[in-house]
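Trainee: Have a look; sequence and predicted model below, questions after that.
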Amino acid sequence: MLVADVMLNLSQSKKKGLSLEEKRTRMMEIFFETKDVFQLKDIEKIAPKTKGITPMSVKDVLQSLVDDNMVDCERVGTSNYYWAFPSKALNTCKHKLEELQTQISEAKQRKVSVQKAVEKATVGREDTEERGALLKELQALKEERTRLQAELEKYRECDPEVIEDMRKSNVVAKEAVSRWTDNVFAIKSWTKKKFSFDDSRIDKAFGIPEDFDYMD
């Protein structure tokens, strides 16, 4: 029965194709079983035949193992050589396990801290009748404040500060009008002397109304 199950699993693996993790595991078996040093071309020959790893994926799988420090790689001359021993893999696994255990421990500590913070924050916020009444009163006060602010906005024009700002703005506007009036009068005088135009002709050219009073 056990042999039949193994054969069935192998058959299913061939049909579905190997996952990346399965390919990595099988490639590590090559190094552990042979305890030898290989070049890439050697692995590309061995892996498809003995472990069912597709030739196109051999290089990527091998590089992923090197990146994870599970397979050693060293360049000698123009060639790269790869090897991995069970003792190194065991140490790597132990180191990874220690890292994960540390992360789990830190996560547990953070969880405890968060739980304490939540418990502290909920003190005094229990759903009691008194708290419900206070929340209703708070909401009513907020609505009253909004209403009063809207009411106050209606009388903003009577605000002494607003009136003072308007007065200052009027003074500035009046001074600006006076400057432009002086400018127009100066240009009119210059044009009258330069071209001997009469006032009505100059006023018409500048679009000045006939009843415009320069002294206003």
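Mentor: That came through fine.

Trainee: Going by C-alpha atoms from here, please, whenever you check contacts or count neighbours.
Mentor: OK.

Trainee: Would you check how far apart residue 20 and residue 187 are?
Mentor: 89 Å (CA to CA, to the nearest Å).

Trainee: try this one next to it:
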Amino acid sequence: MPSRGMSAEDKRITVLAMLHESREPWLLKDVEKAASKRGVVIQAVKDVVQSLVDDDLVHVDKIGTMNWYWAFPGEATNKARAALEAAESTKAQMDAEIAALAKGVAEEKKKNPVTAEHEEMSAGLSQARELNQKLHVELETFSSSNPETVDAMRQGAKISKQAANVWTDNVFMMKSWAENKMGDKEQVAQFFKTEGINLNTFDYIE
């Protein structure tokens, strides 16, 4: 079985180590020759060197018509350390921001403890909505019924309408209570809107 070639990362490590060891500038053709002796395919050396330049691990300067490449041993370690410190600083900053946001949310909840009130209003609105749906079903049935059942259903519809208007009273009472409790009419209107009730059009059944 033929031996497996070097991986791309192994090639980078080999070339970079070679430049670190020499501590001198190299021409690309010399890098290719030396790297090929260490197992890097000569045709791949140019791309390997360019990848190291792109990652700022190898420096290149053009002197005259020729490019010279070099790298210092301590630079890679220093760059890694700087990157780690920057990452740690960013993490610390993000942790501080998250803590500040959490504190702000907690303080806001203390100033505006409306969770229980919202639940109470939601429960009342759910009951009103269920009754409203029941009324719509009855009215649809009423409109499609034969004459023999009209009188009986008219009485049932009247009772349902009265019950619906009682719940409409409850909705308006909850609206007034919430506005007095929260002191913010827009917030109350938004709450009812999210529950499917537009206070601008919500009214009694005639």
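Mentor: Alright, I've got the coordinates. None of these values were measured; they are calculated from a predicted model.

Trainee: Just the TM-score for the two chains, thanks.
Mentor: The TM-score (TM-score structural alignment, normalised by the length of the second structure) is 0.50; 133 aligned residues with a CA RMSD of 3.6 Å.

Trainee: Please give the element, helix or strand, for residue 98 of the second structure.
Mentor: Using DSSP states H and E, residue 98 of the second structure maps to helix 73-111.

Trainee: any idea how far that helix is from the chain center?
Mentor: Remark: helix 73-111 of the second structure is offset 18 Å from the chain centroid, using CA atoms, centre = their mean, to the nearest Å.

Trainee: which is the next helix or strand following it?
Mentor: Past helix 73-111 of the second structure, the next helix or strand by DSSP H and E is helix 115-143.

Trainee: tell me which residues in that next one are buried?
Mentor: Neighbour-count burial for helix 115-143 of the second structure flags 121, 125, 128, 129, 131, 132, 135, 138, 139, 142 (criterion: 16 or more other CA atoms under 10 Å).

Trainee: okay, the residues you listed in JSON lines with distance to residue 110 of the second structure next?
Mentor: Formatted as JSON lines, the buried residues of helix 115-143 of the second structure follow (distance: CA to CA, whole Å):
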{"residue": "121", "distance to residue 110 of the second structure": "20"}
{"residue": "125", "distance to residue 110 of the second structure": "25"}
{"residue": "128", "distance to residue 110 of the second structure": "30"}
{"residue": "129", "distance to residue 110 of the second structure": "31"}
{"residue": "131", "distance to residue 110 of the second structure": "35"}
{"residue": "132", "distance to residue 110 of the second structure": "36"}
{"residue": "135", "distance to residue 110 of the second structure": "40"}
{"residue": "138", "distance to residue 110 of the second structure": "45"}
{"residue": "139", "distance to residue 110 of the second structure": "46"}
{"residue": "142", "distance to residue 110 of the second structure": "51"}
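
Trainee: any idea which of those is the one closest to residue 79 of the second structure?
Mentor: residue 121 (58.9 Å; CA to CA).

Trainee: so who does that closest one touch?
Mentor: residue 174 (CA atoms under 8 Å, 6 or more residues apart in numbering).

Trainee: repeat that for 10 Å
Mentor: The contact partners of residue 121 of the second structure, taken as CA atoms under 10 Å, 6 or more residues apart in numbering, are 170, 171, 174, 175, 177, 178, 191, 192, 195.

Trainee: Geometric centre of the second structure: which residue is closest?
Mentor: The C-alpha lying nearest the average C-alpha coordinate of the second structure belongs to residue 98 (CA atoms, centre = their mean; 14.2 Å).

Trainee: Run through the neighbouring helices and strands of the helix or strand hosting residue 175 of the first structure.
Mentor: Here residue 175 of the first structure sits within helix 160-195, counting by DSSP H and E. The contact analysis (3 or more CA pairs under 10 Å, 6 or more residues apart in numbering; DSSP states H and E) places helix 160-195 of the first structure against helix 199-206.

Trainee: residue ranges of the strands in the first structure, please?
Mentor: 38-39, 72-76, 79-83 (DSSP state E).

Trainee: Quick check: buried residues in the last one?
Mentor: Across strand 79-83 of the first structure, burial judged by 16+ other CA under 10 Å covers 82, 83.

Trainee: How about the second one?
Mentor: Judged by neighbour count using 16+ other CA under 10 Å, the buried positions of strand 72-76 of the first structure are 72, 73.

Trainee: Name the residues that touch that strand?
Mentor: For strand 72-76 of the first structure, contacts defined as CA under 10 Å, 6+ apart pick out 37-39, 62-63, 65-67, 80-85, 88.

Trainee: do that again at 8 Å, thanks
Mentor: Residues from elsewhere that reach strand 72-76 of the first structure (CA under 8 Å, 6+ apart): 66, 80, 81, 82, 83, 84.

Trainee: Any chance of the strands of the first structure in TSV with distance to residue 55 of the first structure as columns?
Mentor: As requested, the strands of the first structure are exported to TSV (distance: least, CA to CA, whole Å):
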stretch	distance to residue 55 of the first structure
strand 38-39	15
strand 72-76	20
strand 79-83	17
